[in-house]
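> Got a predicted structure here, sequence first:
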Amino acid sequence: MNGSSRPADPPDNAGGPGRDETVQERADRLWNETLQEVRVTQTGAQILFGFLLSVAFTPRFATLQSFDKTLYTVTVVLGACATGALIAPVAFRRYLAGHNLKPQLNRTAATLISTGLALLALTIGAALLLLLRTATGNPTLAWILSGSVLAWFATTWVLLPQLLLHRAEHKHVDSDR
């Protein structure tokens, strides 16, 4: 011991560069960060899902083509799954509180949030496709614009973070030489 209750050399999975925290402190910090992420995504998903539920009760819904009604059904199911995946970490936490499983909970929550984000992106893309097909009357334009939005999500939510990670790893390798 180095004069405190912390071990002199924390395990590799505790803290990160520039952090002096125990495994449990890291788990607590990561959980708090996870909750912040969930609050943002969960609210958006719930609002979108609530809006989607109301669409079927509008007079215009009855006039939609069969494809559009099927697209609507798929969109609502995707929205329900996205909402469920984004709320699940809270349910997990509620059920597992006090069982000393926070590191495992953090890993599972990260997977659920990633799944929820992917489902949310698909929900937004499908909702946009339905809206644009109806608003423009041009199915080709609707597909192009919706596909472009999904490509934007893939770029900003997946490719850009991977690029930043790759650059950071490359910089780390160069600094070790």
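Thanks, I have it. Numbering: from 1, shown residues only.
> going forward, measure contacts and count neighbours with C-alpha atoms only.
Will do.
> list the buried ones in the longest helix belonging to the chain?
Under DSSP state H, the helix in the chain containing the largest number of residues is helix 102-136. Within helix 102-136, the residues that count as buried by 16 or more other C-alpha atoms under 10 Å are 102-103, 105-106, 109-110, 112-134.
> Tell me the helices and strands packed up against it.
Helices and strands touching helix 102-136, by 3 or more C-alpha pairs under 8 Å, 6 or more residues apart in numbering; DSSP states H and E, are helix 23-55, helix 66-96, helix 139-154.
> try this one next to it:
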Amino acid sequence: MSKETEKQRWQRNFADLLQELRVAQTGVQILFAFLLTLPFSAGFERTTAFQKDVYIVALLSAAGATALIISPVAFHRALFRQGRKPELVRFAHRMASGGLAFMLVSMVSAVLLITDFVLDRTIAFGLSAVTAIWFLTFWAVLPFARRNWGEDDLEDDEDSPTSYGG
């Protein structure tokens, strides 16, 4: 098996990042589309001032997430064939992280908006807090807590009598 070159590594990193962004982009676009149509639906005129404020936060954060998650494509177009893949990967990583942060705000705001519309405000705040904790657990706490996940497994495999040494 041949060793990956530096250029191949940056190319692979960029391809991996684009695949991740495709997944996030679909989710944020669906949420953004829902939020864009909401004011035109029946019953929106019954929303309170608080709910309208929450709606604006959800809408603007979805727009921010969309802009950040799609921005690596525009950046790639601007730097195409200039040999600046490392810069592109670092930029795309920052934009993906920022996009996920905006997406978190938008998701939690959307949950708050809907739950406040149909339930008591105290329950809506509680459910929104649980939603925020849920997202933060799976998007931040677990990934960062397990950054070295595979390293323990590799050490165990090397010491294991059933290891194939491959």
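Thanks, I have the structure now. What you are looking at is a predicted structure, and each value in this text was computed from that prediction instead of being measured.
> For burial, what's the neighbour tally of the alignment partner in structure 2 of L164 of structure 1?
Aligned counterpart of L164 of structure 1 in structure 2: R146 (TM-score structural alignment). For R146 of structure 2, the count of nearby residues is 10 (other C-alpha atoms under 10 Å).
> Against M103 of structure 2, how distant is R146 of structure 2?
In this view, R146 of structure 2 and M103 of structure 2 are 22 Å apart by C-alpha to C-alpha, to the nearest Å.
> do the same with Q25 of structure 2
10 Å.
> Could you do G83 of structure 2 as well?
31 Å.
> Also E151 of structure 2?
Remark: distance between E151 of structure 2 and M103 of structure 2 (C-alpha to C-alpha) = 31 Å.
> Residue in structure 2 paired with I47 of structure 1?
When structure 2 is aligned by TM-score structural alignment, I47 of structure 1 is paired with I30.
> nope, L141 of structure 1 is what I meant
Correspondence of L141 of structure 1 to structure 2, assessed by TM-score structural alignment: I123.
> That match: neighbouring residues, count only.
Residues lying near I123 of structure 2 (other C-alpha under 10 Å) number 13.
> what's near enough to touch it?
T115, D116 (C-alpha atoms under 8 Å, 6 or more residues apart in numbering).
> aligned partner of Q65 of structure 1 in structure 2?
Counting by TM-score structural alignment, the partner of Q65 of structure 1 is T48.
> wait, A110 of structure 1
Under the alignment (TM-score structural alignment), A110 of structure 1 maps onto H93 of structure 2.
> Any idea how many residues pack against the residue lying closest to its match once chain neighbours are set aside?
Spatial nearest neighbour of H93 of structure 2, chain neighbours left out: L17 (7.3 Å); criterion: C-alpha to C-alpha, 6 or more residues apart in numbering. Neighbour count of L17 of structure 2, defined by other C-alpha under 10 Å: 16.
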